[in-house]
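Peer 1: Build me a structure from this.
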Amino acid sequence: MEARLDFFANPVAAKVSKYIFSAGKVVLDSALPATTQQLVALRVSQINGCGFCVDMHTKDAAHAGESSVRLNLVAAWREATVFTDAERAALELAEQGTRIADGGTGVTDEVWAHAAKHYDEDQLAALVSLVAMMNTVNRLNVIVRQPAGGYEPGKWG
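Peer 2: This next block holds a predicted model:
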């Protein structure tokens, strides 16, 4: 598949990307555990069908030392025994925050309270920001049909 638009080369899109990446750096530098960030980014991208981001976040997580077992089980995290309770809380919040248009009510009070048991306010702010930004980036990539498979870890960071 060929991209409809070279999003990273287009001057308007390049300006938008600059701000998205700046916001992403704030999350990366936050106290939200890097492993949680990787798992959430991957799960949101899986839900949205963003092959480019699934490719990127799977490779980046593996490059950072994440196990193939855990990466392979992210899509089935509810049935898997390899995730901590805190990671499960973050994944559930990410799923509900991503599936807003699927007839849900957004993030339920129960899911929020479960996440709040594991993460402080700064970490929750980073988690919510990560979910929102991943949804934004996924939609950009899906709309322009950004192809998957060619991402190399460390290429952009």
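Peer 1: From here on, just use CA atoms for contacts and neighbour counts.
Peer 2: OK.
Peer 1: list the helices and strands the longest helix belonging to the chain packs on?
Peer 2: Ranked by residue count under DSSP state H, the longest helix found in the chain is helix 121-144. Applying 3 or more C-alpha pairs under 8 Å, 6 or more residues apart in numbering; DSSP states H and E, we find helix 121-144 packed against helix 11-28, helix 34-48, helix 85-98.
Peer 1: Please give the structure of this sequence too, so both can be compared:
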Amino acid sequence: MEARLNHLTNPLSAKLLKHLVSAGKIVLDSALPAATQQLVALRVSQINGCAVCVDMHTKDAAHAGETHTRLNLVTVWREATVFTEAERAALELAEQGTRIADAVGGVSDEVWANAAKHYDEDQLTALVFLVAFMNTVNRLNVITRQPAGDYQPGQFQAAHSAHH
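Peer 2: Okay, the predicted model is just below:
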């Protein structure tokens, strides 16, 4: 499968992505637990059918020590017993925040209040931005049919560090 656009070689796309990635790095460096970030990124990407991001976040999470059991069960987290109450709250907020067009009213007050029981204001801010960021990146990749499967854990961090 060949991509419709190459985001890395197109100058405009590369310039736009540079800004997106720097915003994403702020979320990565936030107080929102890294495991929660990976689970949310993976779940949003599954919902949106973004193969590149599912590939990346599955591999990065496994590389960071996440278990195969938890990664395999993200898609059915409601029935799975391997997630904490905080992770479940984040996953539910991520799902409702991703399915805005399908859910009248977007994220419900109940789902927000449940997330707020587990995360402070900065963590909630990071969670909201992460959901929005993943939805943006997923759409860029899905629209341009980016192929998946070749991602190596940390490959973009290495490239990002080389530029600084």
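Peer 1: circling back to that earlier point, the longest helix of structure 1 against structure 2, how far on average?
Peer 2: Compared with structure 2 after fitting, helix 121-144 of structure 1 deviates on average by 0.2 Å (mean C-alpha distance after the TM-score superposition for structure 1).
Peer 1: for that helix, the distance to its chain's centre please.
Peer 2: 6 Å (C-alpha atoms, centre = their mean, to the nearest Å).
Peer 1: ok, now stretch 30-40 of structure 1?
Peer 2: That offset, for stretch 30-40 of structure 1, works out to 9 Å (C-alpha atoms, centre = their mean).
Peer 1: Flag every buried residue along that stretch.
Peer 2: 30, 32-33, 36-40 (16 or more other C-alpha atoms under 10 Å).
Peer 1: Give me the residue at the spatial middle of structure 2.
Peer 2: For structure 2, the residue nearest the mean C-alpha position is Ala41 (1.8 Å; C-alpha atoms, centre = their mean).
Peer 1: Same list, the helices and strands packed on helix 121-144 of structure 1, but as TSV with distance to Val69 of structure 1 please.
Peer 2: TSV is the format used below for these (distance: least, C-alpha to C-alpha, whole Å):
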stretch	distance to Val69 of structure 1
helix 11-28	23
helix 34-48	12
helix 85-98	15
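Peer 1: For Leu71 of structure 1, which of those is the nearest?
Peer 2: helix 34-48 (7.7 Å; C-alpha to C-alpha).
Peer 1: Check how far the closest one sits from its aligned residues in structure 2, on average.
Peer 2: Helix 34-48 of structure 1 sits 0.1 Å off on average (mean C-alpha distance after the TM-score superposition for structure 1).
Peer 1: circling back to that earlier point, the residue nearest to the centre of structure 2 touches Val137, doesn't it?
Peer 2: No. Counting by C-alpha atoms under 8 Å, Ala41 of structure 2 does not reach Val137; the two are 10.3 Å apart.
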